[in-house]
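pasted the sequence and its predicted model underneath.
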Amino acid sequence: MSPKHLSTAALALLLGLVVAPSQANAITQNEKQAAIEKITQLMTEHYVFPEVATQTNDKLYKAFQSGHFASAQDHKSFSKALTEWLRTTAKDRHLRVRANPVGEEVSGIESSIRDNLLKPARHKFLNYGVLSASVLENNIGYIDLRSFYRLADSKPYIDAAMKLMAKTDAVIIDLRKNGGGSPRTVQYLCSYFFDEKLLLNSLYFREGDETTDFYVLDEVDGKKMPDVPLYVLTSSKTYSGAEEFSYNMLTRKRATLVGETTGGAANPGGMFTINDELRMFIATGTAINPITQTNWETVGVKPDVAVGADEALDKAVEMANKVVEANWLTEKSRREVETDRLFALLQKVRQSDKSPSDARSAYAAKVSKLVKQLPEPDRVIAEMAYEYWDKEPKYAVFLFDIAVQLNNQNMYFFAYWARALAKLNNMHQAKSVIEQGLKLATDKEDKDMLQDTLAELEQPVVGL
């Protein structure tokens, strides 16, 4: 049964609480006054901007005395009214007051643990923020990121998602339902998309008068993608750390933001106790962007392309497709030039009457340099080598030599290189190539294949 079909009492019991009569949650004028006095004390002691705290406190007293909160009859409605007033007055979207669960009895720790164990593990369900990662049509990567959980938990999931993105032609990161999280995790994901040690963001904290700088990390546990076209989806429900990621990318002109202006919560902080019934979140720090020297507090992060949240993904895919197609046409032209140059040089190798060693000295370095301009250069060379090992073994020997220099982990290169050498009656070098492969091979199947190839080559040729 879903929670929406449960009675209030039943839902409270699932949370390990016993609901008390409604009048137990009523709040008196004296309790309101005491709560406001405590709020002003906490603001004075902890709020990141002391002058704002002073101004807000003065206005809060006046608002209370003028009856602004008179309509609030219980702690829940009082906390809601306080939250709305504080956010509007202090212009801080992180400020909030919350009513604690109210009841005559709170279950013991054993009951609470039991209830938690019998609930779905939400952190695991969300893969510590990485809800999904996929490759869309036209090789466009997509990550639906719902939170920036602490880096120790989320890092393996982020790395796995980014591994899937490694060979895509564009990446879309969906933050439309992301409420924020750890600045360390924001820093880590940002670092995948930069190869320079840039300052991304700074956090100033009033306590200790300290500033922490967050730079692009030199290394991530995956392939950095500093040039991939990047799109970030935002909505009015994009908050805090998710806004920082968006703002970092926007101010560094590293990504195109698509969607709605974000929620506007830039000041980090923590929860403080007002009394047994109320607690509040107070911003104890503030974000400082190195480009703008300010942040997105209250105003939010405005996207490059403003569309409704429901339309943002389709719009980003449309934009990415155009960029991918344009980039491919440019890349195709470049490859045509490089391929023609490569094949022209290889034709000289095929027609050369030089010995294999002389051909290697004359042409190998030039061919290797040209083929490295193409994707998967070892595969390009090996495909030609496989085609010619039997009918033009001298040419194949030249090609396999280069293929192994490019990738010495493919044991089939060694096997067919040896076969081509055997075709040239150079058994000594053929065996040397197999031995070289055996030293490098780590997989039993590869070792067995090389041993079988050696046995095949050592068999005497029986004439007819």
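Received the coordinates, thanks. Numbers count the residues shown, from 1 in each chain.

use CA for all of it now, contacts and neighbours both
Noted.

now residue 142: which helix or strand?
Using DSSP states H and E, the element containing residue 142 is strand 140-145.

once you drop chain neighbours, what's closest to residue 427?
Nearest non-adjacent residue to residue 427, counting by C-alpha to C-alpha, 6 or more residues apart in numbering: residue 421, 6.7 Å away.

rewinding a little: what does the next helix or strand after the strand holding residue 142 contact?
Using DSSP H and E, the helix or strand that follows strand 140-145 in sequence is helix 151-165. Residues outside helix 151-165 that contact it (C-alpha atoms under 8 Å, 6 or more residues apart in numbering) are 127-130, 132-135, 141-143, 148, 171, 182, 184-185, 188-189, 221-223.

let's see 10 Å
Where contact means C-alpha atoms under 10 Å, 6 or more residues apart in numbering, the residues beyond helix 151-165 that reach it are 123, 127-135, 139-145, 147-149, 168, 171-172, 181-189, 192, 220-225, 228.

isn't there a strand covering residue 290?
No: the assignment for residue 290, made by DSSP: H, G, I helix; E, B strand; the rest coil, is coil rather than a strand.

end-to-end on stretch 167-185?
Stretch 167-185 has its terminal residues 23 Å apart, counting by C-alpha to C-alpha, to the nearest Å.

which ones among the contacts of helix 151-165 lie within helices?
123, 183-189 (DSSP state H).

and those, which two are furthest apart?
Pairwise distances across the ones in helices among the contacts of helix 151-165 (C-alpha to C-alpha) peak at 20.6 Å, for the pair 123 and 187.

which one of those two has more residues nearby?
For residue 123 versus residue 187, the count of surrounding residues by other C-alpha atoms under 10 Å is larger for residue 187: 23 against 14.

so how far is residue 202 from the more buried one?
Distance of residue 187 to residue 202, given as C-alpha to C-alpha: 11 Å.

who touches both of those two?
The contact lists of residue 187 and residue 202 share 214-215, where a contact means C-alpha under 10 Å, 6+ apart.

what's in contact with the one helix or strand residue 57 maps to?
Per DSSP H and E: residue 57 is located in helix 50-65. Applying C-alpha under 10 Å, 6+ apart, the contact partners of helix 50-65 are 29, 32-33, 36-37, 39-47, 66, 68-70, 82, 85-86, 89-91, 206.

show the buried residues in these.
Applying 16 or more other C-alpha atoms under 10 Å to the contacts of helix 50-65, the neighbour count classes 32, 36-37, 39-44, 46-47, 69, 82, 85-86, 90-91, 206 as buried.

for comparison:
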Amino acid sequence: MSQPEEENVSLDWFTSSQLEPTDTVSVLEAKTFISSVYQTLDEEIFDPAFKEEERDQQLQELLNTADTQANWSRAEITQQVSNELQKLSVSHLRLLDPVEGERLFRIFEQEPLPEETPEPAIAAEMRGDIGILRVESFIVPLITKAELDRAKAQLTQAKVILIDVRRNGGGYGSSVSYLVEDIIGPNKVLWRDRTREGLQMQEPYVFQGYFDDAVNLKAKAEIELGEQHPYIEWQTRSEAQIDPRPHFVLIDDQCGSACDLFAAVIKDHGTAQLLGIRTMGALLGGDAFRLNWPGYALIAPTMQVVSPKGHTIEGVGVPPDIEIPECANGGSQCLEKALEIVNAAGQ
């Protein structure tokens, strides 16, 4: 589901805001803002019945709280709402103020501040016969097909590939496509997603391939495809070539969203072994929507995503094939333990 063009959330929505977190607002204005948050969530969430009772209860409690004092600051109200939304334990549900919104959308729109210029999220190194491919994000431009190919080219002498996606918080699903296709091969199901319009549909639209990230149209193309087809099955390209080398994937509990999806694809197809600990389990597609305060927006979960075999990952995560307890809490010995397992498997 997408918004009308004039209501799209962009970087300008945040940077043009004149509102300050210290501004004082009346009880009525506080209640109006609270209601706008939950009305937006009700209208845009992928399934209207999903945690509906909890959402209604939260709204009433917040409205009651607003009556407990004569005035509020914007920061106080947004913190109250954010605290309640967090209790729902739903991924891609987040209230953005002008500062946080600007920071996030500068990444999405490739306009970082000079002091915040992001480093590429891909790196490669050799450890003996093992090629390690580190992928820290699936957000374009932090990851691109060109950068991924350059990193892979550094591992041509490797006999085994270890893909390290620890602490990868996600990004675009189609970025997953070009990382995983040489592991699972051509014409394979990657995942299925549907918006609320697709809940009653029996047969998905099938899309093979991925979008050209070189021209920064990935997000727009994914949104437009979702507008046209509310139920989509994503597949690898028919011309995809399998890399015959053994592959391992290192995961942890900070691997979420598109990283959850990557792990789920690997798990379902069984073409590589997952090492580490269970992933975050934060796999719903989201979109941003304007609220009634200029510069404030709500990221709402607008799309349900399931694995190739139809497994729900949201709130569950993806378990490893071989557990490495040292990977919990960002353990410093995680990678070394994983390398020991990979080395032992090759002997």
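Cool, the structure landed. What you see is a predicted model; the values in this text were computed from it and never measured.

strands of the stretch 251-400 of the first structure, start to end?
256-259, 269-273, 278-283, 285-288, 305-306 (DSSP state E, counting those that start in this stretch).

closest one to residue 312 of the first structure among those strands?
Proximity to residue 312 of the first structure (C-alpha to C-alpha) singles out strand 256-259 among those, at 4.9 Å.

where in the second structure does that closest one fall?
Mapping strand 256-259 of the first structure onto the second structure (TM-score structural alignment) gives residues 273-276.

how much does the matching stretch stray from the first structure?
With mean C-alpha distance after the TM-score superposition for the first structure, stretch 273-276 of the second structure departs from the first structure by a mean of 2.4 Å once superposed.

buried ones in that stretch?
273-276.

wait, residue 293 of the first structure sits on residue 287?
Yes: the pair residue 293 of the first structure / residue 287 is scored as a contact, 9.0 Å apart, by C-alpha atoms under 10 Å.

who's more crowded, those two?
Taking neighbours as other C-alpha under 10 Å, residue 293 of the first structure and residue 287 compare with residue 287 leading, 24 against 10.

how about the more buried one, what does it touch?
For residue 287 of the first structure, the contact set (C-alpha under 10 Å, 6+ apart) comprises 201-205, 211-213, 240, 244, 265-268, 293-297.

next one: residue 82 of the second structure
With contact taken as C-alpha under 10 Å, 6+ apart, residue 82 of the second structure is in contact with 76, 93-96.

quick check: the farthest pair among the residues you listed?
76 and 93 (18.7 Å).

what about the two, which has more around it?
Applying other C-alpha under 10 Å to residue 76 of the second structure and residue 93 shows that residue 93 carries more neighbours, namely 23 against 15.

now the more buried one: closest residue in space, sequence neighbours ignored.
residue 300 is the one closest to residue 93 of the second structure (C-alpha to C-alpha, 6+ apart), at 4.8 Å.

again, but for residue 377 of the first structure
residue 371 (5.4 Å).

residue 288 of the second structure now?
Nearest non-adjacent residue to residue 288 of the second structure (C-alpha to C-alpha, 6+ apart): residue 299, at 4.2 Å.

likewise for residue 126 of the first structure?
Distances taken as C-alpha to C-alpha, 6+ apart place residue 146 nearest to residue 126 of the first structure, at 7.5 Å, with adjacent residues excluded.

verify the stated contact: residue 184 of the first structure with residue 150.
Yes: counting by C-alpha under 10 Å, residue 184 of the first structure touches residue 150, with 7.3 Å between them.

other residues contacting stretch 301-314 of the first structure?
Defining contact as C-alpha under 10 Å, 6+ apart, one finds that stretch 301-314 of the first structure is touched by 142, 172-174, 176-177, 231-239, 243-244, 246-247, 250, 255-265, 295-296, 315-316, 318-320.

endpoints of it, how far apart?
Start-to-end span of stretch 301-314 of the first structure (C-alpha to C-alpha) is 20 Å.

that stretch: how far from the chain's middle?
19 Å (C-alpha atoms, centre = their mean, to the nearest Å).

what residues of it count as buried?
For stretch 301-314 of the first structure, using 16+ other C-alpha under 10 Å, the buried residues are 301-303, 305-309, 312-313.

got those residues as a markdown table, with distance to residue 60 of the first structure columns?
Converted to a markdown table, these look like this (distance: C-alpha to C-alpha, whole Å):
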| residue | distance to residue 60 of the first structure |
| --- | --- |
| 301 | 29 |
| 302 | 31 |
| 303 | 34 |
| 305 | 39 |
| 306 | 36 |
| 307 | 37 |
| 308 | 36 |
| 309 | 35 |
| 312 | 40 |
| 313 | 42 |
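
tell me which two of these sit farthest apart.
301 and 313 (17.5 Å).

circling back: the contacts of residue 82 of the second structure in strands, which ones?
94-96 (DSSP state E).

picking up where we left off before, which of the contacts of helix 151-165 of the first structure are buried?
Here, 16+ other C-alpha under 10 Å leaves 127-131, 133, 135, 139-145, 147-149, 168, 171-172, 181-189, 192, 222, 224-225, 228 buried among those.

report the secondary structure state of the nearest residue to residue 11 of the second structure once chain neighbours are set aside.
Spatial nearest neighbour of residue 11 of the second structure, excluding adjacent residues (C-alpha to C-alpha, 6+ apart): residue 105 at 5.4 Å. Put simply, residue 105 of the second structure is helix when judged by three-state DSSP.

check the gap between residue 105 of the second structure and residue 15 of the second structure for me.
Distance from residue 105 of the second structure to residue 15 of the second structure, counting by C-alpha to C-alpha: 10 Å.
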